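Novice: predicted model and sequence below, questions to follow.
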Amino acid sequence: MTAPHVTPEQVWAALATVPDPEIPVVSVTDMGMVRDVSVDGGHVTVTFTPTFSGCPALHVIRESIGEAVRALGVPEVEVRSTLTPPWTTDWIQEDARERLRQYGIAPPAPAGDSPLITLEADPTRCPRCGSLNVRMTASFGPTLCKRLFVCDSCKEPFEGFKSV
């Protein structure tokens, strides 16, 4: 049995269909998690960086990436994770930021060039009504990468990404 010839572009296109397991409106490529794709005959290696080193969905991401590449007919798929360089919210694609907002999650402000986490975050805008009249209700949301807020204008609770 001969392995089909796949190109890196085909692999990237397949990975663009792999949803983030916690936010189904964005893919792992939208979030900037996929760092590299290499194709060597019937062997494909995909390297990704999780959003947080302790991400509870790490195994789901790894399995989903492998399944998407195998669906192209690739017999040998290696999925590697790397923490260097660490993931940053600056890697989230611009159109994905808008989909996050429409989904009800405040997208992160740019993290910038500083290697440090900013303690004083930029103002968070309500993803539902656009108001800056919001208050944080919890530093940690359902995942470590988000905070919980409530909008004092429209009274709706929402999650907001931390800028890292």
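Specialist: Looks like it arrived, so ask away.
Novice: alpha carbons only for contacts and neighbour counts from here, please
Specialist: OK.
Novice: would you map the helices across this protein?
Specialist: 8-15, 58-70, 94-103 (DSSP state H).
Novice: the first one vs helix 58-70, what angle?
Specialist: With axes from the mean of the first three to the mean of the last three Cα atoms, to 10 degrees as the basis, helix 8-15 and helix 58-70 are set at 130 degrees to each other.
Novice: got the buried residues for helix 8-15?
Specialist: Pro8, Val11, Trp12, Ala14, Leu15 (16 or more other Cα atoms under 10 Å).
Novice: could you do the longest one as well?
Specialist: In terms of neighbour count (16+ other Cα under 10 Å), helix 58-70 has its buried residues at Leu58, Ile61, Arg62, Ser64, Ile65, Gly66, Glu67, Ala68, Val69, Arg70.
Novice: also the last one?
Specialist: Judged by neighbour count using 16+ other Cα under 10 Å, the buried positions of helix 94-103 are Ala96, Arg97, Leu100, Arg101, Tyr103.
Novice: one more to weigh against that first structure:
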Amino acid sequence: MVTVRSVAQHARRIAEQVPDPELPMLTLADLGVLRAVEVTADGTVVASLTPTYSGCPAIAEMRADVAARLRGAGYERVEIRTLLSPPWTTDWITPAGRRKLAEHGIAPPGAAPRHPAGPVPLVLTPLRRSVPCPLCASADTEETSRFAATACKALWRCRTCGEPFEYVKEI
């Protein structure tokens, strides 16, 4: 018997397989961007996505890709919602997603910073951190550029193996 729950579970399995347009080794589920998939009383499949940041240029592509996959799986009525609250955090990247990043030479983020309630503290000096090299695991690395191919990544270089690598910044 087909139930609303079984339809929602099937639709979610479809949506979970959509790759991220900027990090194609990850699915939207790996990245933690796919928040929910539900089915309304009229049979509309509603997928909710939270972009990695409010100005993320890839959200339009994510929305289109999820809708296309769901329609391709036979769902006629599809709605894609963008949720901005709570904001996405790198803590939402799954363990499988972190493993896939490292396997592709991209250093996964550490824990997202915790901010107390109230005003955000102003920091005038650069934060010093150690980012392990995803290729040789050395901690002797340096940031070479705060921005990489996308705003959510930085460029780093390993002083031990000499290789450059990207690093997903904590948000």
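Specialist: Arrived safely. Quick caveat: nothing in here was measured; it's all calculated off a predicted structure.
Novice: what's the TM-score here?
Specialist: Comparison of the two superposed chains (TM-score structural alignment, normalised by the length of the first structure) gives a TM-score of 0.90, and 161 aligned residues with a Cα RMSD of 2.0 Å.
Novice: Thr51 of the first structure: which of the buried residues of helix 8-15 of the first structure is nearest?
Specialist: The closest of the buried residues of helix 8-15 of the first structure to Thr51 of the first structure turns out to be Leu15 (Cα to Cα; 16.2 Å).
Novice: before we move on, the earlier item: most widely separated two among the buried residues of helix 58-70 of the first structure?
Specialist: Leu58 and Arg70 (18.5 Å).
Novice: which residue ranges form the strands in the first structure?
Specialist: Under the criterion DSSP state E, strands of the first structure are mapped to 34-40, 43-48, 76-81, 105-106, 134-138, 146-151, 157-161.
Novice: now, of these, which is deepest in the fold?
Specialist: Neighbour counts (mean count of other Cα atoms under 10 Å) averaged over each of the strands of the first structure peak at strand 105-106, with a mean of 26.
Novice: by contact count, what packs against it?
Specialist: strand 157-161 (3 or more Cα pairs under 8 Å, 6 or more residues apart in numbering; DSSP states H and E).
Novice: which stretch of the second structure lines up against the strand it packs on?
Specialist: Aligned using TM-score structural alignment, strand 157-161 of the first structure spans residues 164-168 in the second structure.
Novice: give me the distance between Arg146 of the second structure and Val39 of the second structure.
Specialist: 41 Å (Cα to Cα, to the nearest Å).
Novice: which one of the helices of the first structure lies nearest to Thr143 of the first structure?
Specialist: helix 58-70 (12.6 Å).
Novice: which other residues reach the closest one?
Specialist: With Cα atoms under 8 Å, 6 or more residues apart in numbering as the test, helix 58-70 of the first structure has contacts from 11, 14-15, 17-18, 20-21, 28, 44, 46, 50, 76-80.
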